[in-house]
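# Below is the sequence, then the predicted model.
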Amino acid sequence: MVRQAERIDQLEAEVAELKRRLGQNSRNSSRPPSSDSPFTKPAPKSLRRESGKNPGGQPGHPGSTLALVEDPNERKRHEPGACRGCGAGLADAPEVGMERRQVFDLPPVTVQVTEHQLIARRCSCGTTTCGTAPDGVTAPTQYGSRITAIILYLYVGQFLSKKRTAQALAELFGTPVSEGTVAAVTRRAADRLDDFLDVVRDRIVEAEVAGFDETALRVAGELHWVHCARTDRYTLITCHRGRGQEGIDHAGVLTRFRGVAVHDAWAPYDTYVNADHQLCCAHALRELQAVADTAAQTDPDARWHWATQAADALVAMQKLVDDAIMAGADTIAPDLLGTQVGLYHSAVQIGYNQTTAPSTKTMQKHNALARRLLDRQDDYLRFTQDWRIPPDNNGSDATSA
C-alpha cells in the first residue's frame, strides 16, 4: 500500500507538471506569441492592471497632429460663385475673409536617370585622355544613393524580406529590383561600415543605462544566439554560438559597461559585477501569471494568491513612476511607494514560505521564483529610485527577437 501511494503521488506530480507545460503561452512565459497554438490562442490580456485613465493620449501629451504651415509650397485660391442671397456676381465684391485648409501629400515620385558621359579627346601629340566619372559611379548602370538608402531602410531597418523589399521598390517607384540586388547592396553597405560597430559599441559602453538580451537563431542549420545591447539611441546586434558568458563577452559591451544593465534573470548577466542591474519586471509578471494560473487550476474558488498580489504591486509601482514623470514631479510620496513595496515583499515572502518544502517540480519552480523576487528585490525595484531606468527590457527583447 505504501508503494502504491508513493506511485500515485509520483503520477499526480507528473500530471501537474504536464498540465503546467501545456498551459504555458506567451502570456505567462517567455514564449513568443508566434509559438501559441492557432487553435487555442490565449485571450489577449495585458499584464498591466486598470489605470483608471481614458484610452488614448493623456492631457499634456505633446501629440503629433498636423499643423498649418506659414509657407506652403503652393497656394490655390477658390473664389465663390454667385451670391447666395441675391444671385449677383461677386467678381468685384470686396474680400472680407479667408479660411485656410492645407493638404499634406507627396509629389509624384518617379526614378530619374542621370547619364554620365565620359568624353575622350585625342591631343595633337597623339595621346587620348578620357573624362573621369564622379565618385561612386563605377558601372555602366547602377542604383543611386537614395534608392540604395531606401533598400537598406526597408530590408535592414524595417525587417522586410529580400523579396518584399524588391517588390516594394518596383511598385512604389516603377523600377525593377531583384532579390540579389537587395543582398548585394546590403553586403556592400556592410563592407563600408569600417569602424562603425566599434563606435556603436563604445557609445553603449559609455551609456548610463543599457538593455541586454539574447535569443536563439539557426545559422546554416546550427544553433546560434543573437545578442543584443541597446540604449534609446544605439543598438548593437552580434551573433555567436554561445548563449552565456562567451557570447556576451564576444559582443564586447558588458565587459566594460559601468552603468545600469537591464536584463532578464538569465544567470550569466549577473557575473558582470562592474555594473548595477535592473531585472526585467515584464518577465517577472509573466512568471507570476504562470504561478497564478497553476493555482487557479488546483483551487478555482481561491480569492487571493501571493503571485497575484506581487504582480499587482509591481504594476502599481510602475504606474506611480509613470504618473510622477508625467506630472513633472521629482519624487513619489513615500507612503504610496512604501505601501506597494510592502505588499510586494509580504506577498513573495508568503510565496516562499508556502513552497519551502517543494514536493513537485512545479513547486520547485515557484519556490525559486519567490526566492529570487526576495533576494533580488533591490534589483527588481531599482527603477522606482532612478527614473532613468526602465522597469522592463521589452525594447531589447523585441530587437533581439
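Sure thing, it's come through.
# Please count neighbours and contacts with C-alpha atoms only from this point.
Will do.
# Tell me the buried residues in the longest strand along the chain?
Counting residues, the longest strand found in the chain (DSSP state E) is strand 209-219. With burial defined by 16 or more other CA atoms under 10 Å, the residues of strand 209-219 counted as buried are V209, A210, G211, F212, D213, E214, T215, A216, L217.
# closest to G252 among the residues you listed?
Relative to G252, the closest of the buried residues of strand 209-219 is F212; by CA to CA it sits at 12.0 Å.
# ok, for the closest one, nearest residue in space, not its chain neighbours?
A229 (4.7 Å; CA to CA, 6 or more residues apart in numbering).
# Put this next to the first one:
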Amino acid sequence: MEVEIKQCPSCERVIKGKFPVDMPGPLQYGLGVQAFIINLLACQMVALKRAQALVYSIIDVVIAEATMLQFILRLHAALENWEVRATEKLLLEAVMHVDETSLRVDKTNYWIHVHSAGGIALKKLHRKRGIKAMEENDIIPRYMGKLIHDCWASYFSYSNCGHGLCGSHLLRELTFVVETNRYRWARRMKRLLQATYKRVSDCEKKCLDDREYARLLKCYRKILELGTLEMPAIPDKPAGKRGRIAKSDAHNLLERLQKHEASVLLFARDPLVPFTNNRGERDLRMSKVKQKVSGCFRSEIYAHAYCRITSYLQTMAYKGVNPMIAIQMALAGELGGE
C-alpha cells in the first residue's frame, strides 16, 4: 500500500496521505496476509518454517516466525468475547457432545476438552483430564441438558444433566469381547443394540413408544442376567493384599452395562439423543493430526490460542463461512453478536 505526498500550488503546503489505522508503519501486513498465515498454521497445520518459506515464495518477503506467532496471538485475543458468547449458547442446547484427547505442550501432557452442540464446537485446554478440568472450564457444571460421552467416570459426577453413552464405543468393546472370549451374552447384546438403533433410525418419531421400550428393557436385562451366569466368578482377594481385584475387560463391560442401563438406552427414549458420540470425536480428530503433522507446542499460550482459534473456525465452517473470511472478520472486529 502506498500514500501520496502532494504540494498545494497556491499555498505550497505539503499534504501527506494517511495510512489506515491498522497499518501505522512503513511496512505492514494486511488482514489478507495475516489471515492466510493463520490459516496455514491453524487450519492446514503447516509448521512455522514451512509456512515462512511458502509465504516468501508468494510475496518475496521473509516474515519472521515471531511476527507470524504474533498474528496467532492477535486473533486469540480478538476471539475472547466470541468464546464467552459461544459458551452461553452451548448451555442452552438440549444435547451436548463432550470428549477429551491428549496434547503435548512443551514436552508435557495436556488435555483438550471439546464441547459440541448445534453449530458450535468449543475446545478448552487444561493440564488435567478429570473433574478439576471440568470445574475450571465451567461448562459441564452449569449444563442442564443431555450430555453424550464415552462413559468417562468424571462425567457421571454431575447430576445436573442427563447422560447418554456412545453406542459406537460399546459396540467396539462388545466386538472385542466376542472375538477374544466368545461370550454369547456379548454377541446378543451387540445384536440388540444394532437392531434397536436401526429401529429408532427408521422410526418417524426417532424413539420407541412405551410398549416397545418396555420390551427392549426386558430383553436387555435378560441378556445381562445370562451374562452374569456365563461369566466366570471373580476370585476373592487374597488375605493381606491391598487394593482392588483386577477384573477382565468382559467383567468391566458387563458391570458398566448393568450400572448405566438408562444412559446406554437413552437414544431409544429421547429423539434428540443420537446413538453415538461421533460429533465430539470428529471435532477433536484434527488435534491429533496437528501433532503428527507439525509437532507439539512450545508454550502453553499458543496451545490455548490453537484451541480457541480452531473452535471458532470449526463453528464458522458449520455455518458455511470460508476460513479466510472468518479470520479477517475476527481481526477486523466485525463479529458483532456472532
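Yes, it's here. Given the structure is predicted, the values throughout are model-derived calculations rather than measurements.
# quick one: TM-score?
TM-score for the superposed chains, counting by TM-score structural alignment, normalised by the length of the second structure: 0.69, backed by 276 aligned residues with a CA RMSD of 3.3 Å.
# related to what we said a few turns ago, dump the buried residues of strand 209-219 of the first structure to a markdown table, plus distance to A357 of the first structure.
Listed next are the buried residues of strand 209-219 of the first structure as a markdown table, based on distance: CA to CA, whole Å:
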| residue | distance to A357 of the first structure |
| --- | --- |
| V209 | 38 |
| A210 | 38 |
| G211 | 35 |
| F212 | 34 |
| D213 | 33 |
| E214 | 33 |
| T215 | 33 |
| A216 | 34 |
| L217 | 38 |
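# List the contacts of L279 of the first structure.
V262, H263, D264, A265, D379, Y380, P391, D392 (CA atoms under 8 Å, 6 or more residues apart in numbering).
# which residue in the second structure lines up with it?
Structural alignment (TM-score structural alignment) places L279 of the first structure against L165 in the second structure.
# so how far is A186 of the second structure from its match?
To A186 of the second structure, L165 of the second structure is 17 Å away according to CA to CA, to the nearest Å.
# again, but for R215 of the second structure
Using CA to CA, we find R215 of the second structure at a distance of 19 Å from A186 of the second structure.
# check contacts around L217 of the first structure.
L217 of the first structure makes contacts with L223, H224, W225, V226, as judged by CA under 8 Å, 6+ apart.
# Trace it over to the second structure, please.
Taking TM-score structural alignment, L217 of the first structure has L103 as its aligned residue in the second structure.
# I only care about the contacts of L279 of the first structure that end up buried; give me the ChimeraX line for that.
Remark: buried members of these, expressed as a ChimeraX selection using 16+ other CA under 10 Å:
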select :262,263,264,265,379,380,391,392
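# In strands only, show me the contacts of L279 of the first structure.
Filtering the contacts of L279 of the first structure for strands - DSSP E - leaves V262, H263.
# among the contacts of L279 of the first structure, which two are most distant?
Maximum distance among those (CA to CA): 13.4 Å, for A265 and P391.
# Now do the helices in the second structure.
Assigned by DSSP state H, the helices in the second structure fall at 31-38, 48-59, 65-78, 80-90, 131-137, 167-181, 184-202, 210-230, 249-259, 261-264, 266-269, 278-294, 300-318, 323-331.
# Tell me which of the ones you listed sits most buried.
Mean neighbour count, computed with mean count of other CA atoms under 10 Å, is highest for helix 266-269 among these, reaching a mean of 22.
# in the superposition, what's the average offset of that one relative to the first structure?
In the superposition with the first structure, the average deviation recorded for helix 266-269 of the second structure is 1.4 Å (mean CA distance after the TM-score superposition for the first structure).
# tell me what that helix is packed against?
Helices and strands touching helix 266-269 of the second structure, by 3 or more CA pairs under 8 Å, 6 or more residues apart in numbering; DSSP states H and E, are strand 162-165, helix 184-202.
# quick check, distance from it to the centre of its chain.
Averaging C-alpha positions (CA atoms, centre = their mean, to the nearest Å) puts helix 266-269 of the second structure 23 Å from its chain's average.
# Would you check the span in the first structure matched by it?
Against the first structure, the aligned range for helix 266-269 of the second structure is residues 382-385 (TM-score structural alignment).
# center of the second structure - which residue?
In the second structure, the residue lying closest to the centroid (CA atoms, centre = their mean) is V114, at 3.0 Å.
# Excluding chain neighbours, what is closest to the residue mapped onto it from the first structure?
Using TM-score structural alignment, the partner of V114 of the second structure in the first structure is C228. Take C228 of the first structure and drop its neighbours on the chain: the residue closest to it by CA to CA, 6+ apart is I237, 4.7 Å away.
# Can you tell me how far that neighbour is from A229 of the first structure?
Using CA to CA, I237 of the first structure is found at 7 Å from A229 of the first structure.
# Those two: which is more packed in?
Taking neighbours as other CA atoms under 10 Å, I237 of the first structure and A229 compare with A229 leading, 31 against 17.
# Distance check, the more buried one against I204 of the first structure.
Distance of A229 of the first structure to I204 of the first structure, computed by CA to CA: 7 Å.
# Tell me the residues that contact both of those two, please.
Residues within reach of A229 of the first structure and of I204 at once, by CA under 8 Å, 6+ apart, are A210, T235, V253.
# Which residue range of the second structure does stretch 245-257 of the first structure align onto?
Against the second structure, stretch 245-257 of the first structure falls on residues 131-143 (TM-score structural alignment).
# which residues are in contact with the matching stretch?
The contact list for stretch 131-143 of the second structure, computed with CA under 8 Å, 6+ apart, reads T87, L91, L92, K124, H126, R127, S154, Y155, S157, Y158, N160, C161.
# quick one: contacts for the fourth one?
In this structure, K124 of the second structure makes contact with I112, H113, V114, N137, H304, C307, R308, judged by CA under 8 Å, 6+ apart.
# Can you give me the neighbour number for the closest residue to the fifth one other than its chain neighbours?
To tie it back to what came earlier, the one meant is H304 of the second structure. Closest residue in space to H304 of the second structure, ignoring its immediate chain neighbours: L125 at 6.0 Å, by CA to CA, 6+ apart. Residues contacting L125 of the second structure under the criterion other CA under 10 Å number 25.
# I'd assumed V105 was in contact with L125 of the second structure.
No: L125 of the second structure is beyond contact range of V105, at 10.3 Å (criterion: CA atoms under 8 Å).
# hey, what's in contact with both of the two?
Joint contacts of L125 of the second structure and V105 (CA under 8 Å, 6+ apart) are A303.
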